[in-house]
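Peer 1: How does the following fold in three dimensions:
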Amino acid sequence: MIDDVQARERIVVAADALFYAHGVNSIGMDAVRERSGFPLKRIYKLFPSKEDLVLAVLDHRSRSWDSGIARAAETAADPTGRLLAVFDFLAAWFREDDFRGCAFINAYGELGPGSSRVADAVRAQKESFQRYVDDLVGRIGGSPGLAAQLVLLAEGAQTAAAISGSPAAADVARDAARTLIEADRAAARDR
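Peer 2: As a prediction, this is how the structure comes out:
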């Protein structure tokens, strides 16, 4: 018998794939049941509402995002390389066959106005990413404004890649990030 922890994980993975591919609103719990292989009774025992399942999916996505950018940063030889590795991570992600943009932006667009819990979860993930980039920028001695600019580049690249269907947005954003980093360094020298 599969315990509740394992069942939760399988249901979340199934729902994540469905929500990401088709949108949250177009997927009913019967589709989650079919994809996960668990009866609706078990799903609703673990996730009393669809919103609870969406929040679990967003938490799963957040952990995947955090570990993905951390792994990409680990491959870099220096602090600047760790910052630019964020865009390398995006480039690899944008090239995946099932890329449909940022799941957090997608969920916010569908549910944010009607679900304060989903909106809060999306904001928390975006704030977490901002703190991560703030830390990386601090390690190179960059200005606080630089971190906000780099995050905006990363977020914009996700949207541009999803809409255009082209992974080139990551490369353009990486080049722009390098330019911003160099300009920030030059401004610091001039002070």
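Peer 1: contacts, neighbours, all on C-alpha from now
Peer 2: Noted.
Peer 1: Would you agree residue 139 is in contact with residue 79?
Peer 2: Yes: at 6.3 Å, residue 139 counts as touching residue 79 under the criterion of C-alpha atoms under 8 Å.
Peer 1: Would you mind measuring from the residue nearest to the spatial centre of the chain to residue 103?
Peer 2: In the chain, the residue lying closest to the centroid (C-alpha atoms, centre = their mean) is residue 65, at 5.0 Å. As judged by C-alpha to C-alpha, to the nearest Å, residue 65 and residue 103 stand 10 Å apart.
Peer 1: now residue 43
Peer 2: In this view, residue 43 and residue 103 are 22 Å apart by C-alpha to C-alpha.
Peer 1: And for residue 96?
Peer 2: Residue 96 is 14 Å from residue 103, where distance means C-alpha to C-alpha.
Peer 1: Another for comparison:
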Amino acid sequence: MASSPPRPGRDTRVARLPPRERILDAAEELFLREGIRAVGVQAIAEQAKTTKMALYRHFATKDALIEEWLRIVAAGYAAAFDGAETGHPGDGRAQVLAVARFIADGLPDIARRGCPFVNSIAGLPDRGHPARRLIEEHKATQLRRLTDMCRSAGARTPEGAAAEITFLMEGAQVSAQNGSVDRVGERLLTAVEAVLARAGAVGGR
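Peer 2: The predicted model follows:
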């Protein structure tokens, strides 16, 4: 799903970060630009203006750094789901639309930098890799939460509606990343509303 928001004034901002945060910031910049497997620890250390030794004090291995970065990205999505639920208590339809808007709002950043999960999964062919498992667990949790929202909205088949909406949101991210479709955010919101209407989902009580 969507990437973290763009980070303005990177050079001056990064210089003020603690070492661990500088390393994570540098890793994100390089992983999104070049791919997680193409980037070495030395390049990350140089981007963070630190040393490999200092990097290894914070992260035992490069794989541990990849996993922590993806954990932070996943937490951003979890926070968006939390915000949709607290912002629209008891209104599953509004919750789903809030999540869809969060994805739509993040599409311009996806177009510039790519989706962290889409970009990373290609570099994680081992299904047992901790970072790969983190991505799969994150996606499964999101699907469960969307299903609960669709159920709260009164969808006749909440599992099916949630699967369709997930398909639309992830497809919108890929389309934004490769530039294959125009007005992706607008089309995503229209399509999600259509799924909810077809499923019989209604507003809050």
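Peer 1: TM-score for the pair, please.
Peer 2: Between these two chains, after superposing, the TM-score reads 0.82 (TM-score structural alignment, normalised by the length of the first structure); 182 aligned residues with a C-alpha RMSD of 2.6 Å.
Peer 1: coming back round to it: and the residue nearest to the centre of the first structure? What does it align with in the second structure?
Peer 2: Under the alignment defined by TM-score structural alignment, residue 65 of the first structure is paired with residue 77 of the second structure.
Peer 1: Pull out the buried positions in the helix or strand where its match lies.
Peer 2: Applying DSSP states H and E as the criterion places residue 77 of the second structure in helix 62-87. Buried residues in helix 62-87 of the second structure, counting neighbours by 16 or more other C-alpha atoms under 10 Å, are found at 62, 65-70, 73-74, 76-78, 81, 84-85.
Peer 1: elements contacting that helix?
Peer 2: Here helix 62-87 of the second structure touches helix 19-34, helix 92-113, helix 116-121, helix 130-152, going by 3 or more C-alpha pairs under 8 Å, 6 or more residues apart in numbering; DSSP states H and E.
Peer 1: give me that answer again for 7 Å
Peer 2: Where contact means 3 or more C-alpha pairs under 7 Å, 6 or more residues apart in numbering; DSSP states H and E, helix 62-87 of the second structure is packed against helix 92-113, helix 130-152.
Peer 1: quick one, which of the ones you listed is packed in tightest?
Peer 2: Comparing these by mean neighbour count (mean count of other C-alpha atoms under 10 Å), helix 92-113 ranks first with a mean of 22.
Peer 1: Average offset of that helix relative to the first structure?
Peer 2: Comparing helix 92-113 of the second structure with its match in the first structure after superposition yields a mean distance of 2.3 Å (mean C-alpha distance after the TM-score superposition for the first structure).
Peer 1: Would you mind getting the angle between that helix and helix 62-87?
Peer 2: Counting by axes from the mean of the first three to the mean of the last three C-alpha atoms, to 10 degrees, helix 92-113 of the second structure lies at 140 degrees to helix 62-87.
Peer 1: Report the angle between helix 92-113 of the second structure and helix 19-34.
Peer 2: If you take the same axes, to 10 degrees, helix 92-113 of the second structure sits at 80 degrees to helix 19-34.
Peer 1: which helices and strands does helix 92-113 of the second structure pack with?
Peer 2: Judged by 3+ C-alpha pairs under 7 Å, 6+ apart, the packing partners of helix 92-113 of the second structure are helix 62-87, helix 130-152, helix 158-178, helix 184-199.
Peer 1: and of those helices, who's closest to residue 44 of the second structure?
Peer 2: Set against residue 44 of the second structure and scored by C-alpha to C-alpha, these come closest in helix 62-87, at 9.6 Å.
Peer 1: before we move on, the earlier item: greatest separation within the buried residues of helix 62-87 of the second structure: which pair is it?
Peer 2: Farthest apart among those by C-alpha to C-alpha are 62 and 85. That separation is 35.2 Å.
Peer 1: got a list of what residue 62 of the second structure touches?
Peer 2: Shown in contact with residue 62 of the second structure (C-alpha atoms under 7 Å, 6 or more residues apart in numbering): residue 41.
Peer 1: element containing residue 13 of the second structure, please.
Peer 2: For residue 13 of the second structure, the element it lies in under DSSP H and E is helix 10-15.
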